[in-house]
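Chemist: predicted coordinates and the sequence they were generated for:
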Amino acid sequence: MKKKVVSRFTMILFVIGLMTAIQFNTINEPDSRDTRDVWEIRQELSREKQLHSELLSEIGTLDETLAKYEEASNDSPEQALKETVQELQQEAGLTEITGPGLQVNIEPSQEAIVTGQNIEQISPALLIRFVNEINRFKGIDLSIDGKRIINTTPIRDINGRTTINGKPIGTPPVEVKIAAGSMENAEKLYNYLKASPILDNFYIDNLSVDVMQPQEEITVEAYSEELKLEHLEAAEEE
């Protein structure tokens, strides 16, 4: 009888000890472990620092605009307001842009022409990837096949045709124009695109991409569609 009691007591203590150990490990061990290596963490830190730098730059630009507006509003409020509206239209892509930049021509590959293969439109997925590659650079103004790309531009398939801003683009050759803001930025973008693996993706689709040398003047068309301001309302006059 004594042995039976001791055995049960020992078993109870064992279960209690096991549960205590499991609870201790649960409390002290994080829900998920960070398995990234040092290089991945450094890359993440670099991205965060770049984002922080961009935000600071944008805040500085807004402060300059505000100071300029306040200074000008004392002398000529109408002129200050007009200049502000023009700047906002330019940032929104509603005006034609002329400045340093480069042109990219997307054409059927020579192999496709020689073998008589059908040349189809550039797929929306490939076009979106290409635009994202270009937009890695800040201060870029871009048009594809004469259609201005802005923040809200949709690139999608509609009834089997690739469309930009709801309008179908032509079958290659297609002209891409990029205003880079300065010759220095245009040179950087040129070198980046020449070495980008995105060009190989075009080749798989029987297309070749000719990235032309930067020029002092490239004209990018204005956005010609009506802006949809679904979440904005006109301020009421006091």
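Modeler: Yes, it's here.
Chemist: hey, let's count contacts and neighbours off CA atoms from now on
Modeler: OK.
Chemist: now stretch 100-107: buried residues?
Modeler: Across stretch 100-107, burial judged by 16 or more other Cα atoms under 10 Å covers 100-107.
Chemist: this is the comparison structure:
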Amino acid sequence: MKQSISYKFTIVLLIIGFMVAVQYNSMKQPEIRDTRDIWAIRQELAEEKKLHSELLSEIRELDRTLSTYQSMNEQNTGKALSETVDKLRQRAGITDRTGPGIVIDVKPSPESIAYGIPITSIAPDLLTRFVNEVNRFKGIDMEIDGKRYSILSSIREINGWTTVNGLNVSTPPFKIKIVSSTISESEKLYNYLLASSIHDDFYLDNLILDISKPVKDVVIHGMAEKYENLYLEELPKGE
């Protein structure tokens, strides 16, 4: 009888000891903490605020467009709609654009030329990183090796060649043209690119960026591809 009681008491003590050990271990392990410094957190916060500001600007622009349509008669509404279509065509990169901007020459580095290192097509991920750097600035239009880059564009590797909109990008040297809304914005972009670490990324691929100073008139061409309306139809008048 005593052995049975002692056996049960031992089992209870083992269970209690196990539970205490688990509780102690869970209290001992620290919570996962954010180990980033204050500047990294401030940088992320600044990016989120910038995105929030851009979204608010787009909402205000859409509200103004809607208000314009509602306040106009039928004839003026058609004119406003036509102007909106023109803006969308420009944003999609279908139309030509001339304005203040910079021209960038993507060239082989002097060392690669001196040592006879062969230069192949620019890597698609490198070109994408450059585009992402430039897209920090809003209201710009870009042309890469004569190919218009817009919100509809894509950078891919096809059969070993880097392409923009499905068209091969030439083996360096080639030019990248960027047009901004004002000469002041072009100067900001120019200074930003001069100090950007993107130069190191290009240099690792035996390439350099030769960035010209901002000029008043840079011409970039619209996309060669034409977009057709496949689904919308104009209703007869009176319907």
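Modeler: That came in fine, so what should we check first? Note that the structure is a prediction, hence the values are computed from the model and not measured.
Chemist: mind checking the TM-score on these two?
Modeler: Scored against TM-score structural alignment, normalised by the length of the first structure, the superposed chains reach a TM-score of 0.83; 234 aligned residues with a Cα RMSD of 3.1 Å.
Chemist: closest one of the buried residues of stretch 100-107 of the first structure to residue 213 of the first structure?
Modeler: Nearest to residue 213 of the first structure among these: residue 102, at 6.3 Å, using Cα to Cα.
Chemist: quick revisit: out of the buried residues of stretch 100-107 of the first structure, which are inside strands?
Modeler: If you go by DSSP state E, these have 100-107 in strands.
Chemist: now do the same contact list for residue 202 of the second structure.
Modeler: By Cα atoms under 8 Å, 6 or more residues apart in numbering, the contact set of residue 202 of the second structure is 126, 208-209.
Chemist: strands along the first structure, start to end?
Modeler: So, for the first structure - with DSSP E - the strands run 97-108, 141-144, 147-149, 155-158, 161-164, 167-168, 174-179, 207-211, 215-220.
Chemist: dump these to CSV, plus distance to residue 195 of the first structure.
Modeler: Output for those, formatted as CSV (distance: least, Cα to Cα, whole Å):
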stretch, distance to residue 195 of the first structure
strand 97-108, 14
strand 141-144, 20
strand 147-149, 23
strand 155-158, 25
strand 161-164, 26
strand 167-168, 29
strand 174-179, 17
strand 207-211, 10
strand 215-220, 19
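Chemist: neighbours around the residue mapped onto residue 152 of the second structure from the first structure, how many?
Modeler: Residue 152 of the second structure maps onto residue 152 of the first structure when the alignment is built from TM-score structural alignment. With neighbours defined by other Cα atoms under 10 Å, the count for residue 152 of the first structure comes to 10.
Chemist: where's residue 152 of the first structure relative to residue 191 of the first structure, distance?
Modeler: Counting by Cα to Cα, to the nearest Å, the gap from residue 152 of the first structure to residue 191 of the first structure is 27 Å.
Chemist: what do you get for residue 95 of the first structure?
Modeler: The value you get for residue 95 of the first structure to residue 191 of the first structure, if Cα to Cα is used, is 28 Å.
Chemist: who's more crowded, the two?
Modeler: Per other Cα under 10 Å, whichever of residue 95 of the first structure and residue 191 has more neighbours is residue 95, with 18 against 14.
Chemist: the more buried one touches residue 224, doesn't it?
Modeler: No. If you go by Cα atoms under 8 Å, residue 95 of the first structure and residue 224 don't touch, sitting 9.0 Å apart.
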